[in-house]
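J.: this is a predicted model, with the sequence first.
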Amino acid sequence: MQTTLADFIKDTAIGREADAILRSCVHCGFCTATCPTFQLLGDELDGPRGRIYLIKEMLEGQPVSKRTQTHLDRCLSCRSCETTCPSGVRYHRLLEIGRQVLDERVPRSLTDRAMRFLLCEALPRRWVFKPAVRLGQWLRPLLPAALAGKVPAAAGSDSGPWPAPAGHRRRLVALAGCVQPILAPNTHAALARVLDRLAIELVVVPAAACCGALRYHLNAREKGRQDMRQVIDAWWSLLVGGQVEGFVMTASGCGEHVRAYREVFKDDPAYAKKAERISALTRDACEVLADERDRLRELLGSAGAFGGQRVAFHSPCTLQHGQQLRGVVESLLTDAGYQLVAVADAHLCCGSAGTYSITQPELANRLRDDKLAALTADSPTVLVTANIGCQMHLQGGSTLPVRHWIELIDERLRGGR
């Protein structure tokens, strides 16, 4: 793709980066076929190729408007297009640049700014988010259906027993997180129990809370970087002190973002090397268990017979597209004796996409309904996923339980039937 960037950006770092990405696109259109929003809306401008043209025109100095903003806002950042692209176009990065420039040129409405401010200030802070969730759960029967659907049903606060320290030589750190400890407290506890059986201790550092993705992707970039620096600072002393060997993620959205720290801080002299090392040592929980597969199979074999519960797995976009981890969770569940049902269009997003289900509720709910139809078509008894956002979004429209896959592995090891 030929480009002629405008003077205001062509000699800047992000301008040169955007220009290189634009020039890598051969506008073949393969991405359009796998784009969830294009499939829903049928508008070229609501697919990756159309959005690339909108960003190109903006960076070349063409007029932009609310219409441009609408089409870019509708993008899920699911990165399905990147999995499909034969040219390796870094679409997600181009979109980040495009949104950053667009927000500087097209002011958002007061309502939009207020909503984004509340999301940025409430969700990453557990001391704000937890009472807000509890209040919403208490008022849920009185809320309009559309709003009540965004409030998670009250869940048991019992996360199950956390294994007692056993002096394991190997130690991994899990991100404390922001919303997951409140909405799904059993996820980390289940991982801790599974790792304990594999002679690995799981450590959680409370100061390493939000990974920074939420605010960073809402264009509150410096606030997002503050969250990221806090995580790096909380983990760094453990790493350089030799107290831990790496970092394990149960939320694939957080995992994708922590792995991108190296990119975010590449030009920061104080954090570049730290971010590079932490990104390199970050793995999803499924990768850790896959590395221990032989021992895990032995443990599962000694756990007794199993009836083979029918399970439908939703692979989050941040797992299958962002981190390119496909088939790993499925193989672990199969090893554990679960019967995985077929899921049509498994590459498509469920509509959660961080805060997308709040900022774009109509599209998000349509995507969720389509995803649930695909997940339940072969009559599973439980739905599982690998990201807290997907878990809560799907549960909001499902009569079947939606759980994290590590909970099923944990139950098998504990003799569950």
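T.: Yep, it's here.
J.: make it CA atoms for all contacts and neighbour counts henceforth
T.: Fine.
J.: nearest spatial neighbour of Val329, skipping sequence neighbours?
T.: Nearest residue to Val329, sequence neighbours excluded (Cα to Cα, 6 or more residues apart in numbering): Cys286, at 5.8 Å.
J.: residues near that neighbour, how many?
T.: Neighbour count for Cys286, taken as other Cα atoms under 10 Å: 24.
J.: from Ala312, how far out is it?
T.: As defined by Cα to Cα, to the nearest Å, Cys286 lies at a distance of 16 Å from Ala312.
J.: gap between stretch 79-95 and the chain center?
T.: 17 Å (Cα atoms, centre = their mean, to the nearest Å).
J.: oh, I was asking about stretch 15-34
T.: That offset, for stretch 15-34, works out to 23 Å (Cα atoms, centre = their mean).
J.: structure two is appended below for comparative analysis:
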Amino acid sequence: MQTDITAELLETPAGREAEAILRACVHCGFCTATCPTYQLLGDEQDGPRGRIYQIKRVLEGHAPSRITQLHLDRCLSCRACETTCPSGVRYARLADIGRAQVDAQVLRPIRERFLRRALVAVLPHLTRLRPLLRLARLVAPLLPPRLRAKLPKERPVGARPEPTNGRRMVALGGCVQAAATPQTNAAAARLLAQLGIDLIEPAGAGCCGAVAYHLGDRAAALDAMRGNIDAWWPEIAAGAEAILVNASGCGAFIKEYGEILTEDSRYAEKAARVAELARDSIEVVAAEDLAPLGRPGRDQRIAFHAPCTLQHGQRLGQRVEPLLTDLGFRLTAVPDAHLCCGSAGTYSITQPELSAQLGAAKLKALLSEDPELIATANVGCQLHLAAGTPTPVVHWLELLAPP
């Protein structure tokens, strides 16, 4: 694609990166076939090709409008388009650059500004999120049914094994996962202990930074990223084998730390090392000898939901499913498994109508063969799906961990 990006933008790293991405696009339209919002709305401007053209115009100096902002907001950043793109267009990165340019020129309505600031102020901060979650559970009977359904149910966390001073990995504690589904990291610690690995969560680490980054607060995101690097670095320096990330959305983001902080002279090298060490739980577990686990599945019928951040963001599709099958689980068929469930970080809050439609379609596919439970690999998907069905929804690590 030919471009005419403004000279001012071309003097910036983001402008040069955007130009390279745009020039790779041949506007073939293959991406529209896998775009969830295009399938829902049938509008070219709500598909990757249309959004690329809108971003191109903004970067070339055309003033964006509120309509431009709305079309970009409706994008899930699911990256299904990247999986099907024959030219390797890095659409998600272009969307980040485009959104930043549009938001700098178009003032959002006050309600949206308040909501986005509130999300950045609460979700990434465990000391704020946990008390609010406890309060919401206390007053749950008074909440509207739709909001009450979104409250994660309390479940036993289970014991965490003591370190043995053997092999060590660092775990991302996170924010929403740590507050809403703490059993995930506890299960990971027990499972890895059975495989001879200590899982350490260093004090001082927290949210990966993705919430703030994708809501446009780059300063807060960068602070979170640097804070995590500082917290993890002593363990990395001491020989930690990997940084285990049990939320695939966080994993996809942490693997981009090196790229995002490449202009930061103090952190660029460390960020690149962190990105290199980041591992999704399937990458860690699949690399180990699983003989000590036996066959925990015992023919239990499972529907596995592969989050977009796992199959498109990290390109780890079809990795969990065969592992579960090998361990004795019976996986049910899931039609259109490549499509997003509608969670997409904070999308279910900022775009509730579209998110609800996508969630209903995903649950219909997941429940089509009547599984006993649904397993997934990301806390956002887990909470979003659980709000719409009485069928239990768990992280797949919980299926393998000893009690």
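T.: Received, thanks. The model shown is predicted, which means the values in this text are computed figures rather than measured ones.
J.: got a TM-score for the pair?
T.: After superposition, the two chains reach a TM-score of 0.97 (TM-score structural alignment, normalised by the length of the second structure), with 403 aligned residues with a Cα RMSD of 1.3 Å.
J.: and the residue nearest to Val329 of the first structure, what pairs with it in the second structure?
T.: Here Cys286 of the first structure is matched to Ile282 in the second structure, going by TM-score structural alignment.
J.: sec struct for that match, please.
T.: Here Ile282 of the second structure is helix, with the state taken from DSSP: H, G, I helix; E, B strand; the rest coil.
J.: coming back round to it: in contact with the residue nearest to Val329 of the first structure, which residues are there?
T.: Val328, Val329, Leu332 (Cα atoms under 8 Å, 6 or more residues apart in numbering).
J.: and the second one, how far is that from Ser352 of the first structure?
T.: When distances are taken as Cα to Cα, Val329 of the first structure and Ser352 of the first structure turn out to be 20 Å apart.
J.: those two: who's more crowded?
T.: Between Val329 of the first structure and Ser352, counted using other Cα under 10 Å, the more crowded position is Ser352 (28 against 23).
J.: assumed the more buried one was part of a strand.
T.: No. Counting by three-state DSSP, Ser352 of the first structure is located in no strand; its state is coil.
J.: whichever residue in the second structure pairs up with it and Thr37 of the second structure, how far apart?
T.: With TM-score structural alignment as the criterion, Ser352 of the first structure lines up with Ser343 in the second structure. According to Cα to Cα, Ser343 of the second structure stands 13 Å off from Thr37 of the second structure.
J.: same thing with Ala193 of the second structure?
T.: 42 Å.
J.: of those two, who's got more company?
T.: Taking other Cα under 10 Å, Ala193 of the second structure and Thr37 do not tie; Thr37 has more neighbours (25 against 22).
J.: so who does that one touch?
T.: So Thr37 of the second structure contacts Asp46, Gly47, Arg74, Cys75, Leu76, Leu354 (Cα under 8 Å, 6+ apart).
J.: surely the last one touches Gly342?
T.: The reference is to Leu354 of the second structure. Yes. Contact criterion Cα atoms under 8 Å: Leu354 of the second structure and Gly342 qualify, at 7.3 Å.
J.: where's the most centrally placed residue in the first structure, which helix or strand?
T.: Nearest to the geometric centre of the first structure sits Gly253, at 1.9 Å (Cα atoms, centre = their mean). Of the helices and strands defined by DSSP states H and E, Gly253 of the first structure is found in helix 252-259.
J.: residues in contact with that helix?
T.: Identification of contacts with helix 252-259 of the first structure by Cα under 8 Å, 6+ apart yields 211-213, 248-249, 278-280, 282-284, 316, 318-319, 322-323, 354, 386-387.
J.: kindly report the same for stretch 228-241 of the second structure.
T.: 167-170, 202-208, 270-271, 274, 277.
J.: filter the residues you listed down to the ones in strands?
T.: Arg167, Arg168, Met169, Val170 (DSSP state E).
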